[in-house]
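Asker: Below are the sequence and a predicted model; questions follow.
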Amino acid sequence: MRLPRLLRCAIVLGAGAGGLALVGAPGLFCAPALAAESADAVTAPLQALSAGLAKAEKLSDYKARVAIVGPLIDRAFDLPAVLKASVGLRYNSIPADQKQELLTAFHDFTVARYLSNFAAGSDTGLEVHDATPYAAIPGAQLVHTQITSGGSGTDVNYVVHQGPTGWQATDVLLDGTISQVAVQRSDFTAQFAQGGAPALIAGLKKKVAALSGS
């Protein structure tokens, strides 16, 4: 039976030879284990997404693929935060009902984009490596990944923070440096200027249809 983390530390620290408490060097016993668990927590959502994408690549039915990847996208990304940053200052002026519809459309677009990039039957993979502190945003981490296909790879770094359900991505740095949020903001701003949130929602739905082949 696996004991709770704090209890495991208490047992390790509790007694040495002859039942004497080893209080002199607690870090020697617990700090490495706690650090490892913390690092695992940072990368776990993207590890799960990687596994889900690999599983979805083996399926041809789009709805079945969405059923696998959709929940993993919600876990790996703080989509409300990403959407707000992508829309910019005008986001606060959007009515609540339109915000929810926009979030749904943005979720569907994000899922469709991943399923398009990791197409059915392809050998494209998402390799998740380590996480390091992201100096540009206090408290954030940078999860280093690589998209692999046909023997070559592209560096993709995920900016993650403590979101509603744990560590979640708020931006993706393509080639390690190009902000996906910044690219989206340029596109979203142009669509928003044409007709507010309804125009942006319609644009996202059109992109989903194109990416999904529906």
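Answerer: Right, received. Where do you want to start?
Asker: C-alpha from now on. contacts and neighbour counts both.
Answerer: OK.
Asker: secondary structure element for Leu173?
Answerer: strand 166-174 (DSSP states H and E).
Asker: Residues touching that strand, excluding its own?
Answerer: Residues outside strand 166-174 that contact it (CA atoms under 8 Å, 6 or more residues apart in numbering): 41-43, 45, 75-79, 81-82, 155-162, 178-181.
Asker: same thing but at 7 Å, please
Answerer: 42, 75-78, 81-82, 155-162, 179-181 (CA atoms under 7 Å, 6 or more residues apart in numbering).
Asker: Run a quick neighbour tally on Gly139.
Answerer: Using other CA atoms under 10 Å, the number of residues around Gly139 comes to 11.
Asker: Which residue, other than its chain neighbours, is closest to it?
Answerer: His161 (6.9 Å; CA to CA, 6 or more residues apart in numbering).
Asker: Over to that neighbour. Which of the three states is it?
Answerer: strand (DSSP: H, G, I helix; E, B strand; the rest coil).
Asker: likewise Ile147?
Answerer: Quick answer, by three-state DSSP: Ile147 is strand.
Asker: tell me which element the closest residue in space to Gly88 that isn't next to it in sequence is part of?
Answerer: Using CA to CA, 6+ apart and skipping the chain neighbours, the partner closest in space to Gly88 is Arg185 (6.9 Å). Arg185 belongs to helix 180-212 when elements are defined using DSSP H and E.
Asker: So which bits of that helix are buried?
Answerer: 180-182, 184-185, 188-189, 191-192, 196-201, 203-205, 207-208, 211 (16 or more other CA atoms under 10 Å).
Asker: here comes the other one, which I'd like you to weigh against the first:
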Amino acid sequence: MYRYFLTRTATAVALALVLPVTSVSMTVLAPATAQAASAAEALIDNFHSGLLNTMKQASSLGYSGRFKRIEPLVKRTFALQTMMQVIVGPEWNGLSAADRGALMDTFGDWVVANYASRFNGWDGESFVTTGTTDGGRNTVVVQTEIRPQNVKLGYRVLNGKVVDVYLSGSVSQLAQWRSEFAAVLKQQGAKGLVAKLRSSENQLAK
């Protein structure tokens, strides 16, 4: 059975990129946005298909096998650099190229590790796309459910990549991560966050 990873407790943070889904959930999609919505749905359906196949083979693959399967899926689906920049905030522009690279690499591995660790089996679950909404700022939110548990997930897509995931329709994972990592960045800087992410990844691999 999977153990979903979008459950960390943190204070919601107002981000320039992140808008509450509830404020756009009733917006009618314009024709151009409808075309983008179709592409966004295909992106998420492909991600879910790959994830589901991995879940069905979870035991035989083991953690390392799941990590290898999920890694290319995550990198094709998520705008990891954009997400890392939003998490770090304005301080991103002041980081060295080496620190930026280390953060992006480590963050990507950590996201993959979360999926590889949490989606560690299959008990008949399915991923169902239930619709799309205008997410504002040229984004589309793909609304989905994990059934039969009825876990609602919204994927915010910008330029063909996911930039945020919403749990229960409105809780921004990106805002939670920014809040969670803010103290580490303030007290220990980029290198401290890299160390925290690596430590967390190692715990997930156990």
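Answerer: Thanks, I have the structure now. Everything quoted here is computed from the prediction, not taken from an experiment.
Asker: Quick check: the gap between Gly125 of structure 1 and Tyr114 of structure 1.
Answerer: 11 Å (CA to CA, to the nearest Å).
Asker: Looking at those two, which has the bigger crowd around it?
Answerer: More crowded of Gly125 of structure 1 and Tyr114, by other CA under 10 Å: Gly125, with 19 against 16.
Asker: I'd assumed Gln141 was in contact with the residue nearest to Gly139 of structure 1.
Answerer: Yes - using CA atoms under 7 Å, His161 of structure 1 is in contact with Gln141, at 6.4 Å.
Asker: Look at Val140 of structure 2 and give its secondary structure.
Answerer: Per three-state DSSP, Val140 of structure 2 ends up strand.
Asker: What is the burial count for it?
Answerer: 29.
Asker: Hmm, it is touching Gly154, no?
Answerer: No - in this structure Val140 of structure 2 lies outside contact range of Gly154 using CA under 7 Å: 9.7 Å.
Asker: May I ask you to name the longest strand in structure 2?
Answerer: Ordering each strand of structure 2 by length in residues (DSSP state E) puts strand 126-136 first.
Asker: Which elements pack onto that strand?
Answerer: strand 139-147 (3 or more CA pairs under 7 Å, 6 or more residues apart in numbering; DSSP states H and E).
Asker: List the buried residues in the strand it packs on.
Answerer: Quick answer for strand 139-147 of structure 2 (16+ other CA under 10 Å): 139-145.
Asker: ok, those residues vs Thr33 of structure 2, which is closest?
Answerer: Closest approach to Thr33 of structure 2 among the buried residues of strand 139-147 of structure 2 (CA to CA): Val140, at 7.5 Å.
Asker: From the contacts of strand 166-174 of structure 1, keep the buried residues only.
Answerer: Counted by 16+ other CA under 10 Å, these give 42, 75-78, 82, 155-161, 179-181 as buried.
Asker: Going by distance to Arg8 of structure 1, which of the residues you listed wins?
Answerer: Val42 (21.3 Å).
Asker: what do we get in structure 2 for that closest one?
Answerer: Under the alignment by TM-score structural alignment, Val42 of structure 1 pairs with Ala40 in structure 2.
Asker: From Gly101 of structure 2, how far out is that match?
Answerer: 27 Å.
Asker: what's stretch 88-107 of structure 1 in contact with?
Answerer: Contacts of stretch 88-107 of structure 1 (CA under 7 Å, 6+ apart): 80, 84, 185, 197, 201, 204-205.
Asker: State whether Thr82 of structure 2 is indeed within a helix.
Answerer: Yes - using three-state DSSP, the assignment for Thr82 of structure 2 is a helix.
Asker: Leaving out chain neighbours, which residue sits closest to it?
Answerer: Nearest to Thr82 of structure 2 is Val163, by CA to CA, 6+ apart, at 6.9 Å.
Asker: Just tell me what that neighbour corresponds to in structure 1.
Answerer: Looks like Val163 of structure 2 aligns to Thr170 there (TM-score structural alignment).
Asker: Can you report how many residues lie near that match?
Answerer: Neighbour number of Thr170 of structure 1 under other CA under 10 Å is 23.
Asker: Equivalent analysis for Asp97 of structure 1, please.
Answerer: The number of residues near Asp97 of structure 1, taken as other CA under 10 Å, comes to 9.
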